[in-house]
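Visitor: Sequence first, then the predicted structure:
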Amino acid sequence: MNASKILQQLMKQASGSRSSGNSSGNSGNGIDVKGVIDGLSRQLGGGSSSANQGSRQGGGSSGFDMKSLLGGGAMGLLVGSKRGRSMGGKALKYGAIAGVGMLAWKAWQSSQEGKNGADASSAAQHASEGERVEALSGEYQERRSLELLQAMIMAARADGHIDEQEQALITEQIDALGADQEMHRWVEQQLNAPLDAQALAREADSPQAAREMYLISVAVTDEQNPMERAWLDQLASALNLSPDMAAELERQAQQAG
């Protein structure tokens, strides 16, 4: 699979969407879901194969231009299409997605401040915590990318409102990012798999991975929605995150915007 490529593309989309969102008239109103889906309907008129071909060729007339889709293409669909509303009046936390590894690490560092002997055991602590996703490579980066994509998809499904049509649109967009056949099948499986916080948590390969999985879940949920709040609480417990750590990760996500 090429999960690391897909995650990097999504992080870039999140970074670009955050920048464009800060300068557009869309501030505070979340994602224009109708605009995303209407744009896809128009631009996918040639069928999925031509759309994918067009996107790989840079967006010819027979394909679609990823940059033209409000909300960041796959990012907008993955999070926005299921709602039909803004995220409780809040914009999607693009900054938290774009900087997930750094922010999760920052949350851990904040938790260590003021602890006795923290400086003396710093090197050992760092080694046991695991690397940030941005610092990984090869099979380790691929594994972490799968963990984060799985966490993102499950969080996006937490309110139960992704229907078959929206699943198909999300799959189209993931394919447009360059997903290979194995990755395509994996995404479809995740869109239909039972929501299981314990099973998801077992995929975490380090404490840092657990923090990243929780933070990226926070980034794609509306914590004011009871179902999504319940999912975050289940996930924090399954990942063995303390209430203080979960709260710090949520604070980092909110500050990143």
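Guide: That came in fine, so what should we check first?

Visitor: When you work out contacts or count neighbours from here on, use the C-alpha atoms and nothing else.
Guide: OK.

Visitor: Give me the most central residue, this structure.
Guide: By C-alpha atoms, centre = their mean, the chain has its centre lying nearest to residue 152, at 4.3 Å.

Visitor: Unless I misread the structure, it falls within a helix.
Guide: Yes. With DSSP: H, G, I helix; E, B strand; the rest coil as the criterion, residue 152 is part of a helix.

Visitor: Against that first model, consider the following:
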Amino acid sequence: MANFTDLLGSLMQAGMSDSRSTRITNAFGGSGSGGGLNDLLGSLGQMLGGGKAQTSGGGNLGSGGNLGGVIGSVLESLGSNKAVVGGLGALVGAVLGGGGSATRGAIGGGSLAMLASLAFAALKNAGQQPPPPAALMEDRTPQQNQRIEEDAMTIVKAMINAAKADGQIDDKEVVKITGKLNENGLTDEEREFFTAEINQPLDLQGLIASARHRPELAAQIYAASLLAIEVDTDAERQYLQALASGLQLPPQSVAYIESTLGVA
């Protein structure tokens, strides 16, 4: 059986778009008015009982920060959850330095933590009260772990779906991505899943249905889609508009996600 958290980690390492590293760096660095993950993770840490929500800059949710502040904030606010800290560090290493010796699972876990945090902040920015993300919790129930793995599968599907937005994915690009995935230790089951999804026609409605009544997953789907494409064609922009509309994301949440990732 495919491990979708691992597969997500492999996709983040491989990079489905050239802008992926820049956008993740923007999220951690706080470029743009949407803020970054610095104060965001501190705020989440307080909600989860991790400690006082502070950052190196002393700001509040959405005020921005930098990579050092993010890691420091996580250590302070979620100090007992070493898996989250390690996963975020692995993600940063993957996008900025090739990942080093970090495991796919750690990078995937960090990716889920980042996306869940960004979704939480985006919904809060629209006046909603989303539940604390399970991806940032240390003590999770088996049911929560199963839901997280299911969400990872949906996020992987969202990234692959977005890559088809301006037409069928170029064969050379498929070979390039698949080659990088194989270097990252893809299992046979994961390779079969990825290949099957790549060859499926674009399924916007199916993706939208997978997040019905779950705005926090909807926001993660939108954010992950932005990490998979350049957003430099009319077809991609129209796809994202249709995706946001179908997911019923508040305009404020869409703007927050785009600003945090540095998408013009």
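Guide: Looks like it arrived, so ask away. Since this is a predicted model, take the numbers as computed values, not measurements.

Visitor: Superposed, what's their TM-score?
Guide: The TM-score (TM-score structural alignment, normalised by the length of the first structure) is 0.56; 177 aligned residues with a C-alpha RMSD of 3.9 Å.

Visitor: quick one on the thing from earlier: any idea how far residue 144 of the second structure is from the aligned partner of the residue nearest to the centre of the first structure in the second structure?
Guide: If you follow residue 152 of the first structure across to the second structure using TM-score structural alignment, you land on residue 159. In this structure, residue 159 of the second structure and residue 144 of the second structure are separated by 22 Å, where distance is defined by C-alpha to C-alpha, to the nearest Å.

Visitor: if we can go back for a sec, surely the match of residue 152 of the first structure and residue 230 touch.
Guide: No. Applying C-alpha atoms under 8 Å, one finds residue 159 of the second structure not in contact with residue 230, separated by 11.8 Å.

Visitor: where's the match of residue 152 of the first structure relative to residue 217 of the second structure, distance?
Guide: For residue 159 of the second structure, the distance to residue 217 of the second structure under the criterion C-alpha to C-alpha works out to 13 Å.

Visitor: Would you mind finding the longest helix in the first structure?
Guide: Across the first structure, the longest stretch assigned as helix under DSSP state H is helix 3-23.

Visitor: Can you tell me the element the nearest residue to residue 8 of the second structure once chain neighbours are set aside falls in?
Guide: Nearest in space to residue 8 of the second structure, with sequence neighbours left out and distances taken as C-alpha to C-alpha, 6 or more residues apart in numbering, is residue 108 at 5.1 Å. When elements are defined using DSSP states H and E, residue 108 of the second structure is found to belong to helix 104-125.

Visitor: Could you count how many residues lie near residue 121 of the second structure?
Guide: As a burial measure, residue 121 of the second structure scores 31 neighbours (other C-alpha atoms under 10 Å).

Visitor: Next: residue 93 of the second structure.
Guide: Residues near residue 93 of the second structure, counting by other C-alpha under 10 Å, number 17.

Visitor: Surely it is in contact with residue 104?
Guide: No. With contact taken as C-alpha under 8 Å, residue 93 of the second structure and residue 104 are classed as non-touching, separated by 11.7 Å.

Visitor: what does residue 202 of the second structure align to in the first structure?
Guide: The pairwise alignment with the first structure assigns residue 202 of the second structure to residue 195, based on TM-score structural alignment.

Visitor: That match should be in a strand, yeah?
Guide: No. Looking at residue 195 of the first structure with three-state DSSP, it is coil, so not inside a strand.

Visitor: The residue lying closest to it once chain neighbours are set aside and residue 169 of the first structure, how far apart?
Guide: Once flanking residues are discounted, residue 195 of the first structure sits nearest to residue 154: 6.4 Å by C-alpha to C-alpha, 6+ apart. Taking C-alpha to C-alpha as the measure, residue 154 of the first structure and residue 169 of the first structure are separated by 16 Å.

Visitor: Which one of these two is surrounded by more residues?
Guide: In terms of neighbours (other C-alpha under 10 Å), residue 154 is the more surrounded of residue 154 of the first structure and residue 169; the figures are 24 against 20.

Visitor: How about the contacts made by that one?
Guide: The neighbours of residue 154 of the first structure, taking C-alpha atoms under 8 Å, 6 or more residues apart in numbering as the test, are 190, 191, 195.

Visitor: Quick one: these as a markdown table, columns for distance to residue 183 of the first structure and neighbour count too.
Guide: What follows is the contacts of residue 154 of the first structure, written out as a markdown table (distance: C-alpha to C-alpha, whole Å; neighbours: other C-alpha atoms under 10 Å):
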| residue | distance to residue 183 of the first structure | neighbour count |
| --- | --- | --- |
| 190 | 10 | 16 |
| 191 | 12 | 21 |
| 195 | 19 | 17 |
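
Visitor: so which of the residues you listed comes closest to residue 40 of the first structure?
Guide: Compare each of the contacts of residue 154 of the first structure with residue 40 of the first structure using C-alpha to C-alpha and the shortest gap goes to residue 191, at 19.4 Å.

Visitor: Surely that closest one is within a strand?
Guide: No. Counting by three-state DSSP, one finds residue 191 of the first structure to be helix, located in no strand.

Visitor: counterpart of residue 231 of the second structure in the first structure?
Guide: Using TM-score structural alignment as the criterion, the counterpart of residue 231 of the second structure in the first structure is residue 223.

Visitor: What is the three-state secondary structure of its match?
Guide: coil.

Visitor: What number of residues are in the vicinity of the counterpart of residue 182 of the second structure in the first structure?
Guide: Here residue 182 of the second structure is matched to residue 175 in the first structure, going by TM-score structural alignment. Other residues lying near residue 175 of the first structure total 23 when counted by other C-alpha under 10 Å.

Visitor: which ones are touching residue 175 of the first structure?
Guide: Contact partners of residue 175 of the first structure, counting by C-alpha under 8 Å, 6+ apart, are 52, 184.
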